[in-house]
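1. Quick one, fold the following:
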Amino acid sequence: MSKYWKELLIGGGIATLGFLAYIGYNIVPVLIAIAIGTLLFFAIKSRGNLATAGGDRHARGRVPLELSFDEIGGQERAKQELIEALDFLVKQDEIARFGIRPLKGILLTGPPGTGKTLLAKAAARYTDSVYVAASGSEFVEMYVGVGAGRIRDMFKNARQKAAKAGKSSAVVFIDEIDVIGGKRDGGQHREYDQTLNQLLTEMDGIHTSESPRILIMAATNRKEMLDPALIRPGRFDRHIGVELPDKKGREHILGIHARNKPLHASVELSRVAEESFGFSGAQLESVMNEAAIYAMREQQQEISHAHLSSAIDKVMMGEKTDREATREERERVAIHELGHAISAELVRPGSVSTVALSPRGQALGYVRHHPQQDQYLYTREFLEGQIIIALSGAAAEEMFYGSRSTGSRGDFDQAMNIVRTMVESGLTELGIIDSSMMTPDSWAKISSSMLERLMERTKDVLNGHRQLFLSSLDILLTEETLSGERFRELMREDLQSA
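-> Predicted coordinates for the structure are as follows:
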């Protein structure tokens, strides 16, 4: 609409309102309606401008650093699957000869911090594509239609940026896609339902013969929450699990993040990988960074294994706190933690890494374990051993003080969770059952019988090592930290003298 017609309409409207007021008509409601309409118009217009600007920012401001698959550690299987899928973009002549339809979407699933975003950036480099990234939360707004508009703008900008850069393809990456891609319940029409519908429409509009080609990648920690229409073939054709790295993968990741850090010659990354069981790639990067901070804080020229061990404790438990406990509390905590350590060494020799009395996070003391090798399947004997280790802190307190403390609360929660796993896996005397048919009384009965039986076993195991408690207690109260090697030496001396 030209400026002339805008001025004509505005002038005509003012004249009409003036005439209505002259003849005695109440124009106050009309003025209020016009004011509200004007405010809504400018609000929606400003949101639209932000959406367009946001799309430009995704395409222009989030271009990743040069990142290749070789620089991503611990995900060899995921990288292999992803490269195979990306070859549909790279080897276009070959797939055309076989009549293969290129993939439209790749969904990366797995725990937080495992490298899903890094894989998407490496995918853009591997395919020589423009990279456009966004988070699912950026498309959810109070105003209806804004999220859908941002989806359209993102795909439009991806095509424009690819054409401008002379690229034949673009990778569009949406992190936390479950925010907009959750299951629709068929109830009240919601804003993010419109956003999801627009995303589905855009994916259906991606033609395999058009140029530039668009490959959409997405990441989520909760695949089970996604709408079935989103993850069906023809939309997200390939689902790739990006899981926590194994020991070999952890060592590779640590090596990548140690390249620019001065490590002491005695540092063995394989040992650090053993001690960091269950860590994600992001946590391992934090371990190397925190170790460097510890070395700098102590004005050391190189990072030692002690710095790395402290960094693992910090990432796992949190920073040391300034809480000052009484001597009686410190002795009780030390006895509690030594109970965990003794039973752990008896059940799984060589698994104790550190026994510490220094408070970290919410814990007044802790025992850090590390398995000799990664394990993913568990037998009844293994899980009962884990319960014994969890109960041994409370058992040690009863041995020396005749009662327990609130410090065992977390241990009991852990033991109850293991019991639940055993019941659901058919590893109890109940046999193979449907856990949903278990009543609260049934859960209480099986849990009580198992935990009481294993508590008696735990007390029997610890009763024969009272001298080890006393010899380790003096060291722990004085030094606050007892290494696994030194603890095992004390244990060998105790066994020889028995």
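2. from here on, contacts and neighbour counts on C-alpha atoms
-> Will do.
3. got a list of what the residue nearest the centre of the chain touches?
-> Nearest to the mean C-alpha position of the chain, by Cα atoms, centre = their mean, lies residue 112 at 1.7 Å. The contact partners of residue 112, taken as Cα atoms under 8 Å, 6 or more residues apart in numbering, are 221, 280.
4. Make sure it is indeed in a helix.
-> No - following the definition DSSP: H, G, I helix; E, B strand; the rest coil, residue 112 is coil and is not counted among the residues of a helix.
5. how near is it to residue 3?
-> In this structure, residue 112 and residue 3 are 53 Å apart, going by Cα to Cα, to the nearest Å.
6. Then residue 65?
-> Using Cα to Cα, we find residue 65 at a distance of 46 Å from residue 3.
7. pull the longest helix from the chain.
-> Ranked by number of residues, the top helix in the chain under DSSP state H is helix 28-61.
8. What are the buried residues along stretch 318-333?
-> Within stretch 318-333, the residues that qualify as buried are 330, 331, 332, 333, counting by 16 or more other Cα atoms under 10 Å.
9. In TSV: these, plus secondary structure.
-> Listed next are the buried residues of stretch 318-333 as TSV, based on three-state DSSP:
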residue	secondary structure
330	helix
331	helix
332	helix
333	helix
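10. If we only consider those residues, which is nearest to residue 52?
-> Within the buried residues of stretch 318-333, proximity to residue 52 (Cα to Cα) peaks at residue 333, which comes in at 58.1 Å.
11. wait, the closest one sits on residue 358?
-> No - in this structure, residue 333 sits apart from residue 358 without contact. The criterion is Cα atoms under 8 Å, and the distance is 10.0 Å.
12. anything in contact with each of those two?
-> 364, 365.
13. hang on, residue 343 in a helix?
-> Yes - counting by three-state DSSP, residue 343 is found in a helix.
14. Contact partners for it?
-> Taking Cα under 8 Å, 6+ apart as the contact definition, residue 343 lies against 388, 389, 392, 458, 461, 462.
15. Could you do residue 151 as well?
-> Residue 151 makes contact with 139, 195, 198, 199 under the criterion Cα under 8 Å, 6+ apart.
16. swap in residue 74?
-> With contact taken as Cα under 8 Å, 6+ apart, residue 74 is in contact with 244, 245, 246, 248, 249, 250, 252, 253, 281.
17. one more to line up against the first:
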Amino acid sequence: MSKLGKEMLIGFIPAVAAFLIYMGYNVFPLLLIGLIGASLFYVVKTRGGGSVGVGSSGRKNPRMNRPPAYMTFDDIGGQDRAKGELKEALDFLIRYEEIKKFGIRPLKGILLTGPPGTGKTLMAKAAAHYTNSVFVSASGSEFVEMYVGVGASRIRDLFKEARGRAAKENKQSAILFIDEIDVVGGKREGGQQREYDQTLNQLLTEMDGIHTSETPRILIIAATNRKEMLDSALLRPGRFDRHIEVDLPDKKGRLHILQIHSKNKPLDDMTSLDRVSSETFGFSGAQLESVMNEAAIYAMREGDAVVRQPHLSQAIDKVMMGEKTDREASKEERRRVALHELGHAIVAEKVKPSSVSMVSLSPRGKALGYVRHNPQQDQYLYTKMEIEHQIMIALGGSVAEEMFYGGRSTGSRNDFEQSLRMVGNMVDSGLTGLGIVDRRQVTTEELMKVNAEILEDLTERTRQLLEKYRSVFTASLDILIREEVLSGDQFRILVKSNEVPTSA
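-> Prediction:
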């Protein structure tokens, strides 16, 4: 209805009501019927998803209509392989006439998979800038509704929105980005029809209806952390043609990300981002951005004009383990924690020389103390001996407590969980006496026996190792309790000066 029509209707209704009252009619039933009708119209309008880009409350979804932030592939670090693969797929959208000569069908969908915080959403935004396309985005949760058919209606509206905006802005293409697609694209289990299934069916229908020869051309980019949860009909060629893994960055990638996020921060000339990239193995791009941000916060908190290396080290600890807590431990508890952490550090230093970056007695998160390790290089494959060394490092804390107190404490719980996971990894990799087996086909008794044999053997080896360096505990204990922090270099000096010479 036009604006003029609405104004005429608003003026006409009160005039008719006043005339009927003047003539002596009882207008109350008519008003009641009108009110009920208006209420029903409002419910249908807001819940039916009839308008483009409408959310569950009836208001236009700002996320669907908001233009993307300016983002290019140069602003995304640590994903050279994924960016190259995505650019190739996007070139099919840009160079349409050229690929048409080779009979190449442009891709309909691209699925970005990988851990959280690796830059999947950023890559979708950069794709829109790269192709000069309209960017329309939505989250999987926006299609979930208790009212039947609403999710499917919103899928239709999303595609209509992409085509309409592309035509309005005179664009040749539109990129439709769906984040967390596993919410609506999960595997269909059959049986009772679910609202999720109707939404997924509508998405599949819309993707089949994309004619890549028509203008504007639509490319769907979706992101998920759980690819294994998606329905096979969604993953087949002709729908999501490309599956691009956006993985955690390696050392070179981490350095690139740190350099990007340090451009607007005053770094001290002596600051080494290369060292930070070495100490952040397993960090995602989002975590690395947080490291730089937290380091700047520490610098501002301490009144420094520049961000220094200690600020970056503190930021790594905070992102990894949480902020320092005000937890007050007793003197005896602090001594036990110190011995526990020194046990980890001594074993780590002997099985992996120069790997200890810091020994700390400062409570962070749920930990009363911790040892930060500095991997020499990124590692993705492990031998049996290397896994055994990792288990010995994890067991070092509890063995140290047994040496000095005659028993363990609850502080070893997380260490034991890590040890059991690593033993399970050995079983799955065929590195135990069981040979090459499927763990699901091994009885619980057999697994318990293997766990006990491996952990008892490694515990004994750890005890023998730490007994040789009992003097290191004595030399380091008072310093750690007093200073609360031992740097890796300080710790190595103490280990070397108290090392027992081997007999000839």
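18. TM-score them against each other, please.
-> Both chains were compared after superposition, and using TM-score structural alignment, normalised by the length of structure 1 their TM-score is 0.91; 474 aligned residues with a Cα RMSD of 2.3 Å.
19. if we can go back for a sec, tell me the residues of structure 2 aligned with the next helix or strand after the longest helix of structure 1.
-> Once the chain leaves helix 28-61 of structure 1, the next helix or strand it forms, by DSSP states H and E, is helix 76-90. Under TM-score structural alignment, the alignment places helix 76-90 of structure 1 onto residues 80-94 of structure 2.
20. For burial, what's the neighbour tally of residue 465 of structure 2?
-> For residue 465 of structure 2, the tally of surrounding residues (other Cα atoms under 10 Å) stands at 17.
21. Without its sequence neighbours, what residue ends up closest to it?
-> Taking Cα to Cα, 6 or more residues apart in numbering as the measure, residue 465 of structure 2 lies nearest to residue 347, with 7.3 Å between them; neighbours along the chain are not counted.
22. Restricted to helices, list the contacts of residue 151 of structure 1.
-> Checking these against DSSP H, those in helices are 195, 198, 199.
23. which of the residues you listed are buried?
-> 195, 198, 199.
24. Just the closest of these to residue 161 of structure 1, please.
-> Lowest distance from residue 161 of structure 1 to those (Cα to Cα) belongs to residue 199, with 19.3 Å.
25. Relative to residue 152 of structure 2, how far out is the equivalent of the closest one over in structure 2?
-> When structure 2 is aligned by TM-score structural alignment, residue 199 of structure 1 is paired with residue 203. Distance check for residue 203 of structure 2 against residue 152 of structure 2: by Cα to Cα, it reads 7 Å.
26. Which stretches in the stretch 201-350 of structure 1 count as helices?
-> Listed from the start of the chain, the stretch 201-350 of structure 1 has helices (DSSP state H, counting those that start in this stretch) covering 228-231, 247-257, 269-275, 281-297, 305-317, 327-347.
27. Need the counterpart of residue 276 of structure 1 in structure 2.
-> Pairing criterion TM-score structural alignment: the partner of residue 276 of structure 1 within structure 2 is identified as residue 280.
28. quick one: that match and residue 317 touch, right?
-> No - the criterion here is Cα under 8 Å, and residue 280 of structure 2 misses it with residue 317 at 9.8 Å.
29. More neighbours: which of those two?
-> When neighbours are counted by other Cα under 10 Å, residue 280 comes out ahead of the other of residue 280 of structure 2 and residue 317, with 24 against 17.
30. contacting residues for the more buried one?
-> 254, 288, 316.
31. Same question for residue 124 of structure 1.
-> 130, 131, 170, 171.
32. In contact with the third one, which residues are there?
-> Spelled out, it's residue 170 of structure 1. Each residue near residue 170 of structure 1 by Cα under 8 Å, 6+ apart is listed here: 124, 129, 130, 131, 132, 158, 159, 162, 212, 213, 214, 215.
33. 7 Å instead?
-> Contact partners of residue 170 of structure 1, counting by Cα atoms under 7 Å, 6 or more residues apart in numbering, are 129, 130, 131, 158, 159, 162, 212, 213, 214, 215.
34. Can you give me the buried ones in the match of helix 76-90 of structure 1?
-> Counting neighbours by 16+ other Cα under 10 Å, one finds that the buried residues in stretch 80-94 of structure 2 are 82, 83, 86, 87, 89, 90, 92, 93, 94.
35. do stretch 449-462 of structure 2 as well
-> Those buried within stretch 449-462 of structure 2 under the rule 16+ other Cα under 10 Å are 450, 451, 454, 455, 458, 459, 462.
36. same deal with stretch 112-132 of structure 2?
-> Neighbour counts using 16+ other Cα under 10 Å place 112-114, 116-131 of stretch 112-132 of structure 2 among the buried residues.
37. For the buried residues of stretch 80-94 of structure 2, give me a markdown table that also has distance to residue 419 of structure 2.
-> Rendered in a markdown table, the data for the buried residues of stretch 80-94 of structure 2 read as follows (distance: Cα to Cα, whole Å):
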| residue | distance to residue 419 of structure 2 |
| --- | --- |
| 82 | 33 |
| 83 | 37 |
| 86 | 39 |
| 87 | 42 |
| 89 | 43 |
| 90 | 45 |
| 92 | 48 |
| 93 | 49 |
| 94 | 51 |
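38. Which two of those residues have the greatest separation?
-> Pairwise distances across the buried residues of stretch 80-94 of structure 2 peak at 18.4 Å for 82 and 94 (criterion: Cα to Cα).
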